[in-house]
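Participant: pasting the sequence and the predicted model now:
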Amino acid sequence: MEQFLNKKYKLDRTENFEAMMKEMGFNSVMIKIAKTFTTVVQLTKKGDLYSLNSTIMLFSTSQKFKLGEGKNVTTSDGRKVVNIFEIEGNKLIEKQIGEKTLIIEREYYEDQMIARAGFENGEVCTSWCKVVPS
């Protein structure tokens, strides 16, 4: 996973984004706005503390975590969950465990990152992100 740290990945395209947003409880206006956003994601590490940084238009978010440790968080859509991150090979797997469990699997490659997000037994949204040249 070390070779993918500090690289920036910019959203290129998505599949099933709207269906996933509906399942998360977003209304049609919020979905329309979200579809216009450009996202850049970067994974960094300092010691054993990782940071998953996302820049969406004019604001940024950062999730700081240690692998395997649960952390109580409120997601951007208002769900209260226990967030746990694991690494399996070139995959960063995030589990947001709550009333409904959301699993986000980010698979890193030299030139792209593919993210698959879905609730158990629900829609799966796939996003393809390209490396931003430094």
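Facilitator: All right, it came through fine.

Participant: use CA for all of it now, contacts and neighbours both
Facilitator: OK.

Participant: and the helices in this protein, which stretches?
Facilitator: For the chain, the helices defined by DSSP state H occupy 17-23, 28-34.

Participant: who wins for proximity to E120 among these?
Facilitator: helix 17-23 (11.2 Å; Cα to Cα).

Participant: can you pull out the strands in this protein?
Facilitator: Under the criterion DSSP state E, strands of the chain are mapped to 8-15, 39-46, 49-56, 59-65, 71-74, 80-88, 91-97, 102-108, 112-119, 124-131.

Participant: got another one to weigh against that:
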Amino acid sequence: MPAGICGTWDIISNVNFEGYMIALGISPYLRKIALKLKLKKVIEQHGDLYVVKTVSAFRNYTISFRVGQEFEEFTQGLDNRHVKSLVTWEGNKLICEQIGEKRNRGWAHWVEDDKLHLELYCEGEICKQVFKKNVAE
């Protein structure tokens, strides 16, 4: 994992989150709540196991994986779907492909200019989020 990606990150920008959630089929009620949340990412590495936590006042989501090993993922609390996920490195980007009932679904994390970038994509919709490192670290 490139240096600097681990840590706690606070969201500073969230573009097209609603479009992404519509593509996932998330209800208008939950989209309204999600759009108001201040998200936090916590990225940890334990040997070859990576843990990425999305934390908010409403709901948390944690994913654990080993790079290059396909795994079953249940997106509980997000869109509640079962997908086969595979995370790989492409240059300095951590890329996840999620195979399931939604087409072209996945995400990419990378650090650029001391900011954590996250692109979430599903069925042609792309959400771009930017996080800054939590100064309490």
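Facilitator: In hand now; what should we look at? None of the values given here were measured: they were computed from a predicted structure.

Participant: hang on, the earlier thing: can you put the helices of the first structure in TSV and add mean neighbour count and distance to N83 of the first structure?
Facilitator: Formatted as TSV, these follow (neighbours: other Cα atoms under 10 Å; distance: least, Cα to Cα, whole Å):
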stretch	mean neighbour count	distance to N83 of the first structure
helix 17-23	17	19
helix 28-34	12	23
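
Participant: relative to Q42 of the first structure, which of the ones you listed is closest?
Facilitator: Comparing the helices of the first structure by Cα to Cα, helix 28-34 comes nearest, at 19.4 Å.

Participant: mean deviation of the closest one from the second structure?
Facilitator: Following superposition, helix 28-34 of the first structure is found to deviate from the second structure by 0.9 Å on average (mean Cα distance after the TM-score superposition for the first structure).

Participant: what's next to that helix, contact-wise?
Facilitator: Contact with helix 28-34 of the first structure is made by E18, M21, K22, as judged by Cα atoms under 8 Å, 6 or more residues apart in numbering.

Participant: tell me the contacts of the residue nearest the centre of the first structure?
Facilitator: Geometric centre of the first structure, nearest residue: I104, 6.1 Å, by Cα atoms, centre = their mean. Shown in contact with I104 of the first structure (Cα under 8 Å, 6+ apart): I93, E94, K95, A115, R116, A117, G118.

Participant: N27 of the first structure is nearest to which of the strands of the first structure?
Facilitator: Using Cα to Cα, the strands of the first structure put strand 124-131 closest to N27 of the first structure, at 16.9 Å.

Participant: that closest one vs the second structure - mean distance after superposition?
Facilitator: Relative to the second structure, strand 124-131 of the first structure is 1.0 Å off (mean Cα distance after the TM-score superposition for the first structure).
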